[in-house]
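> what follows is a predicted structure for the sequence shown.
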Amino acid sequence: MLARERVAVVDHAPSLSDLTPGRTGNLSVRRGERFAATPTGVPYDGFDASDVPVVDMDGDVVAGEMDPTSEVPMHTGIYRRLDAGAIVHTHSPWASTLAVLGEELPPIHYMITAVGRKVPVAGYEPYGTDDLAELVVEEMDAADSKACILANHGLVVVGEDLPTAVENTVHVEELCKVYLRARQHGEPNRLSDEQLATVEAKFESYGQSED
């Protein structure tokens, strides 16, 4: 059941080690009405594909030898209401700095368009709760963003697949670092909607041609 997705979780979980302390991060990848997710409280290199829990959209575990991440409500909430194929959640230091400030990430660099035109911040609710999931989904939907800062908590990022979600998480963390460092020297310039729209149009043809 979800064999490829479970392997993808095993392959990409170690990338969390560079983004979040200890075992505080999690990720998942979806196929249909189920998703494979990192197990809770286990080192990122401490499980194999048969251990990876598979969860349905009601939050019930339907396969796997281990219990899933405690953030299942956030994963199910996002998958039920937003267009996402994978989710990465971290307590990465620069995004978490904005989180404890209760501030969003504004458009200070064109690479923000990988996830939207800003990264909004959701109000605080305890981790692993439906209330937190609701706030996150509302903020991401309202901002049309693929990322959200969680007040006094961390960061969540979605993508069409797990490699994209991981890559976008790295982008957001780096932009949080640039933004906070720039603020030490003055007020950072922000890109306008027109400037962001130009970048979005250019990104549509970015990369290698499929011809």
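All right, it came through fine. Every value quoted in this text rests on a predicted model; they were computed, and no experiment measured them.

> C-alpha from now on. contacts and neighbour counts both.
Fine.

> for the most centrally placed residue in the chain, helix, strand, or coil?
By Cα atoms, centre = their mean, the chain has its centre lying nearest to residue 157, at 1.8 Å. Three-state call for residue 157 (DSSP: H, G, I helix; E, B strand; the rest coil): strand.

> skipping its backbone neighbours, what lies nearest residue 136 in space?
With sequence-adjacent residues excluded and distances taken as Cα to Cα, 6 or more residues apart in numbering, residue 136 is closest to residue 122, at 5.6 Å.

> let me see the contact set for that neighbour.
Shown in contact with residue 122 (Cα atoms under 8 Å, 6 or more residues apart in numbering): 135, 136, 139, 148, 149, 150, 151.

> same question for residue 111.
residue 171.

> picking that back up, now the residue nearest to residue 136: how far from residue 42?
Computed as Cα to Cα, to the nearest Å, the residue 122 to residue 42 distance reads 27 Å.

> can you tell me the closest non-neighbouring residue to residue 190?
Closest to residue 190 by Cα to Cα, 6+ apart is residue 108, at 4.6 Å.

> against that first model, consider the following:
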Amino acid sequence: MLARERVAVVDHAPSLAELTPGRTGNLSVRKGDRFAATPTGVPYDGFDPADVPVVTLDGDVVAGDMKPTSEVPMHTGIYRRLDAGAIVHTHSTWATTLAVLGEELPPIHYMITAVGRRVPVADYAAYGTDELAELVVSEMADADSDACILGHHGLVVTGDDLASAVENTFVVENLCRVYLQARQHGEPDELPAEALATVEEKFQSYGQ
């Protein structure tokens, strides 16, 4: 059941070690009405595909030898209402700095278009709750963004697949760092909508 997706979770989970302290991050990848997710409270290199939980969009665990991440409500909420194929959640340092400030990431660099035109911030709610899921989904939908800063918590980023979601998490974390560092020297200018639209168009033919 979701054999490839469970392997993908194992393959990409070590990236969380570069993004979040301890065992505080999680990720998942979806296929149809189910998704494979990292298990809760386990080192990122401490599980095999057979351990990886498979969860329905209703939150029921239907396969796997370990319990899933405590953030199942957020993952199911995003998958049910947004067009996402994978999710990465971290407590990465620079995004979490904005989270404790209660601030969004504005369009100070063209690479923000990898996830949208801004990264909104959701109000705080306890982790692993339906309330948090609702706040995050609402902010992402309103901002038409593939990422959201979680107030006093961390960051969530989505993608078409797990590789793109992980890559875009690194992109957002780097932009949060650039933004906060730039503010030490002045107030960063924001790119206008027409500049962002040009980049969005160029990105459609970027790469191989």
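It's in. Remember, predicted model here, so these are calculated numbers, not experimental data.

> can you give me the strands for structure 1?
For structure 1, the strands defined by DSSP state E occupy 26-31, 34-37, 54-56, 61-63, 86-90, 121-122, 147-150, 154-159.

> let's have those strands in JSON lines, adding distance to residue 13 of structure 1.
Listed next are these as JSON lines, based on distance: least, Cα to Cα, whole Å:
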{"stretch": "strand 26-31", "distance to residue 13 of structure 1": "7"}
{"stretch": "strand 34-37", "distance to residue 13 of structure 1": "9"}
{"stretch": "strand 54-56", "distance to residue 13 of structure 1": "15"}
{"stretch": "strand 61-63", "distance to residue 13 of structure 1": "18"}
{"stretch": "strand 86-90", "distance to residue 13 of structure 1": "10"}
{"stretch": "strand 121-122", "distance to residue 13 of structure 1": "25"}
{"stretch": "strand 147-150", "distance to residue 13 of structure 1": "19"}
{"stretch": "strand 154-159", "distance to residue 13 of structure 1": "14"}
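
> which of the ones you listed sits most buried?
Among these, ranked by average contacts under mean count of other Cα atoms under 10 Å, first place goes to strand 147-150 (a mean of 32).

> and that strand, what does it pack onto?
Here strand 147-150 of structure 1 touches helix 93-101, strand 121-122, helix 130-143, strand 154-159, going by 3 or more Cα pairs under 8 Å, 6 or more residues apart in numbering; DSSP states H and E.

> in TSV, list the ones you listed along with distance to residue 72 of structure 1.
Listed next are these as TSV, based on distance: least, Cα to Cα, whole Å:
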stretch	distance to residue 72 of structure 1
helix 93-101	20
strand 121-122	17
helix 130-143	9
strand 154-159	13
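
> residue 195 of structure 1: which of these is closest?
Closest to residue 195 of structure 1 of those, according to Cα to Cα: helix 130-143, at 17.3 Å.

> and the residue nearest to residue 117 of structure 1 when sequence neighbours are not counted, how many neighbours?
Residue nearest to residue 117 of structure 1 in three dimensions, not counting chain neighbours: residue 107, with 6.0 Å by Cα to Cα, 6+ apart. Residues lying near residue 107 of structure 1 (other Cα atoms under 10 Å) number 22.

> one more: residue 151 of structure 2?
The local packing of residue 151 of structure 2 (other Cα under 10 Å) involves 26 other residues.

> surely it is in contact with residue 95?
No: counting by Cα atoms under 8 Å, residue 95 is not a contact partner of residue 151 of structure 2; they are 10.0 Å apart.

> to which residue of structure 2 is the residue nearest to residue 117 of structure 1 aligned?
For residue 107 of structure 1, the aligned residue in structure 2 is residue 107 (criterion: TM-score structural alignment).

> longest helix anywhere in structure 2?
helix 162-182 (DSSP state H).

> buried residues in that helix, which are they?
By neighbour count with 16 or more other Cα atoms under 10 Å, helix 162-182 of structure 2 contains the buried residues 162-166, 168-170, 172-177, 179-180.

> look up how far residue 146 of structure 2 lies from residue 191 of structure 2.
Distance from residue 191 of structure 2 to residue 146 of structure 2, counting by Cα to Cα: 18 Å.

> more neighbours: the two, which one.
Using other Cα under 10 Å, the more surrounded residue of residue 191 of structure 2 and residue 146 is residue 146, with 27 against 14.

> ignoring the adjacent residues along the chain, who's closest to that one?
Once flanking residues are discounted, residue 146 of structure 2 sits nearest to residue 115: 4.8 Å by Cα to Cα, 6+ apart.

> wait, what's in contact with that neighbour?
When contacts are counted by Cα under 8 Å, 6+ apart, residue 115 of structure 2 touches 145, 146, 147, 157, 168.

> you'd agree the third one is up against residue 159?
So the one you mean is residue 147 of structure 2. No: using Cα under 8 Å as the test, residue 147 of structure 2 is too far from residue 159 to be in contact (9.1 Å).

> nearest to residue 81 of structure 2, of the buried residues of helix 162-182 of structure 2?
Comparing the buried residues of helix 162-182 of structure 2 against residue 81 of structure 2 with Cα to Cα places residue 165 closest, at 17.2 Å.

> now residue 21 of structure 1. Nearest residue, chain neighbours left out?
Spatial nearest neighbour of residue 21 of structure 1, chain neighbours left out: residue 91 (6.9 Å); criterion: Cα to Cα, 6+ apart.

> ok, the one you found to residue 117 of structure 1 distance?
Relative to residue 117 of structure 1, residue 91 of structure 1 is positioned 22 Å away (Cα to Cα).

> and for residue 21 of structure 1?
As for residue 21 of structure 1, its distance to residue 117 of structure 1 is 28 Å (criterion: Cα to Cα).
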